[in-house]
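curious how this folds, go ahead:
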Amino acid sequence: MDLSSDRPQRVLVTGATGLLGSNTVRRLLDLGGEVTAVVRDRERARTLLPEHERLVLWQGDVLDMAALEPALRGHDAVIHTAAYFREYYAPGGRDDDLLTATNVDAVRRLLRAASEAGVPTVVHTSSIGTLAARSDGRPSDEHTAEGRTTRQNGYYASKLRSEEVVRSLPVGYGVRVPIVLPGWMWGPGDAGPTSAGRLFLAVASGTLAAAPRAGNHVVDARDVADACVRAAVAGGHARRYIVAGSWVPLPEVCRLAARAMGVRPPREIPARLALAVATVSEIAARLTGRTPAATREGVRALLEGDRRLVSSGRAVHELGVTFRPLSRTLHDQATWHREHGLAPVGDTTGTTSES
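Okay, here's the model as predicted:
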């Protein structure tokens, strides 16, 4: 699919300063599109998004749809990346009411507002965490049901409910809603930071002493952003597209991150010790007032991913999605963090330029 000649001309992006949102904005601008970026803080957005004549910053929040509705008219598509996510995985950050309001109710209101504004396409982002691990060991795909314990994770449960909102749209609603299911996203632009960004910074600063022998599907946020744009062009309504990259052991992720930052990688420990390490990390964070590198909720999600393989075949074959090497992702993430003064400069002799 040649996106340079076949792309939405005017796109509104929610969550535009987040890891996925900011990379989606950049991808659309690179393709020559006009972008309206929905941001809660204009001044912060100016430091994180490019200054561009085709970019408009719209101050708003998906929780206040009435204030967002005027921005929708005249757009060819909405790419909805805003979600209650980072806070959920912070110690004591779970707020079920806010989780539902942001990840479920706001989706329903956004789809209604898009329909009323004449926007034909809304790309919705979900998560591979909504998929069960197959008992026969084969990779899960878009048809795989949720696991028996999936809804015990509040974030995954909210994403399942948001997908149910999409599938419940009546015939003739007038909005096509492809669903993108990313893996664990890494890469430049992680200003939040997400759990991946916190882990990256913990490796960079040497505060992460150990990494469990467990893994998950790791994907560059820029590749997910590209998939969202492609889904806006050619994705089917309520059709799921897994965009998960490769399954990678966490110690390998940390080794590549350490190489990119020129520091020593954390040692490996058995996966069964990971929850204990996360508990200690949370206690130390409370005492020091710092953000922990890992939380118990995040480790539980990681260990669940250790047992789950997924296939991105549909996104590759139907949308033309491709994935860059993890070494390139982490090299670029290191560069971005240094340029934004968010990571120690350190020794750059260990960096890699593999592509």
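
rest of the way, CA atoms for contacts and neighbours
Noted.

now the helices for the stretch 251-355 of the chain?
Remark: helices assigned in the stretch 251-355 of the chain by DSSP state H, counting those that start in this stretch are 274-288, 296-306, 313-314, 326-339.

and of those, who's closest to Leu49?
Minimum separation from Leu49 across the helices of the stretch 251-355 of the chain (C-alpha to C-alpha) falls at helix 326-339, 12.5 Å.

list the contacts of that closest one.
For helix 326-339, contacts defined as C-alpha atoms under 8 Å, 6 or more residues apart in numbering pick out 186-189, 218-220, 253, 256-257, 260-261, 343-345, 351-355.

would you do the same for the sequence below? I want to compare the two.
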Amino acid sequence: MADTDATRLPDRERSLVTGATGLLGGNIVRFLLDLDQEVVALVRDVDRARRLLPDHPRLRLVPGDITAPDTYRSHLAGVDEVFHTAAYFREYFQDPTLTEPLEKINVHGTELVLSAVAAAGTPVFVHTGSINTLALRGPERPADESTPPPERYARPTVSDSYPTSKVRADRAVAAMVRSGRTGSTRVTTVLPGWMWGPGDAGPTSSGRLFLDVAKGTVRAVPRLSNYVVDARDVAHACVAAARVGSSERYVVAGEKRSLPALTETIAAETGVRPPRAVPAGLATAAAALMELQARLSGGEPTATREGVRVLREGDTRNISSDLARDELGVGFRSVAETITAMGSWYRGHGMLPTGPIRAGSAR
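Below is the predicted model of the structure:
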């Protein structure tokens, strides 16, 4: 289990979580309920939220849209902290005709939520960023909270990809703080690595990979590594950042993991043959075929060429989470613990066949 201690965190009466049915938002909700406090969950679909979130007397489900402040403004009364996780999530977004939601939700929506939070006088606002907004750094000088964004994501004046939208959202938040528009609200940003964990109903890219490996449809994965973090550890970091943090930004990247070893653990957990490891160039060609098949079928590919390119970058990426460890007391679970929890959650929600869980191993 991660080396974290939630009992050290100060108590709060009421928190509000946007994107509460997402991978991170849902885990923040569960973490806060475990602290025996009231949680206001801002969701788009209350019926879906009832299926995904705990049936708890201290949880209040509120239908709302972050781009429409009138749907949530009144619910900020009496809230001690807001965790903003809602986003239009297309990590390897490629369709050039559908970029408008990236700007509307990820950038403008964040500005609207923060404006409403500041107007309500809410003490703390925690914004969710991404390690993909950090420029690549070598092992001699790992990327950290002070690292600027990659030029290709910093250059566009409108969101044309998910990472670009996160860079633009970070800049919008920083500009609001500098201009004084956030009033007395303290603002901090948490930048997670590639999140995995239970509660990934979307699913995100990690959940799709888990389920596709479990179905035996992933035949090969590239010999690459990336920073992997359990969403439950990121949830702890977000709450700690709100309550004991003193910095403007916290990198919560997790640990660098081998993709073949990661999928071997999934295979062991779900009782299937593990994908074979192949050179990255071959994986790029396979991703191109998956994209074509997805376009013909109307589905989403397990992998994309852009996704493989990001993984190739991740293989050379070096990131430090030392500030989060030191200031927030954040630790990171093992891959085996994360994968076991994902298997259990997916079985419990009918997304995997039920049966004995086979212990996984990671290297």
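
drop the TM-score for these two in here.
Once superposed, the chains reach a TM-score of 0.93 (TM-score structural alignment, normalised by the length of the first structure), with 351 aligned residues with a C-alpha RMSD of 2.0 Å.

buried deepest among the helices of the stretch 251-355 of the first structure, which one?
helix 326-339 (a mean of 21; mean count of other C-alpha atoms under 10 Å).

what do we get in the first structure for Arg305 of the second structure?
Under the alignment (TM-score structural alignment), Arg305 of the second structure maps onto Arg296 of the first structure.

now do the contacts for that match.
Arg296 of the first structure touches Leu275, Ala278, Thr279, counting by C-alpha under 8 Å, 6+ apart.

before we move on, the earlier item: which of the helices of the stretch 251-355 of the first structure sits closest to Val224 of the first structure?
Smallest distance to Val224 of the first structure across the helices of the stretch 251-355 of the first structure (C-alpha to C-alpha): 12.4 Å, for helix 326-339.

can you check which part of the second structure that closest one sits on?
Against the second structure, helix 326-339 of the first structure falls on residues 335-348 (TM-score structural alignment).

now that stretch on the first structure. Mean distance?
Superposed on the first structure, stretch 335-348 of the second structure shows a mean distance of 0.6 Å to its aligned residues (mean C-alpha distance after the TM-score superposition for the first structure).

show me how far that stretch is from its chain's centre.
Relative to the chain's own centre, stretch 335-348 of the second structure is displaced by 17 Å; criterion: C-alpha atoms, centre = their mean, to the nearest Å.

go on, stretch 253-269 of the first structure?
Distance of stretch 253-269 of the first structure from the chain centroid (C-alpha atoms, centre = their mean) equals 22 Å.

and it, which stretch of the second structure?
Stretch 253-269 of the first structure corresponds to residues 262-278 in the second structure, going by TM-score structural alignment.

span of the matching stretch from start to end?
14 Å (C-alpha to C-alpha, to the nearest Å).

so which bits of it are buried?
262-271, 273-275, 277 (16 or more other C-alpha atoms under 10 Å).

between those residues, which sits nearest Ala120 of the second structure?
Leu262 (43.8 Å).

any idea what Leu296 of the second structure aligns with in the first structure?
Aligned by TM-score structural alignment, Leu296 of the second structure pairs with Leu287 of the first structure.

check Ser320 of the second structure too.
Ser320 of the second structure maps onto Ser311 in the first structure, by TM-score structural alignment.

and Leu61 of the second structure, by the same measure?
By TM-score structural alignment, Leu61 of the second structure lines up with Leu57.

all set now, cheers.
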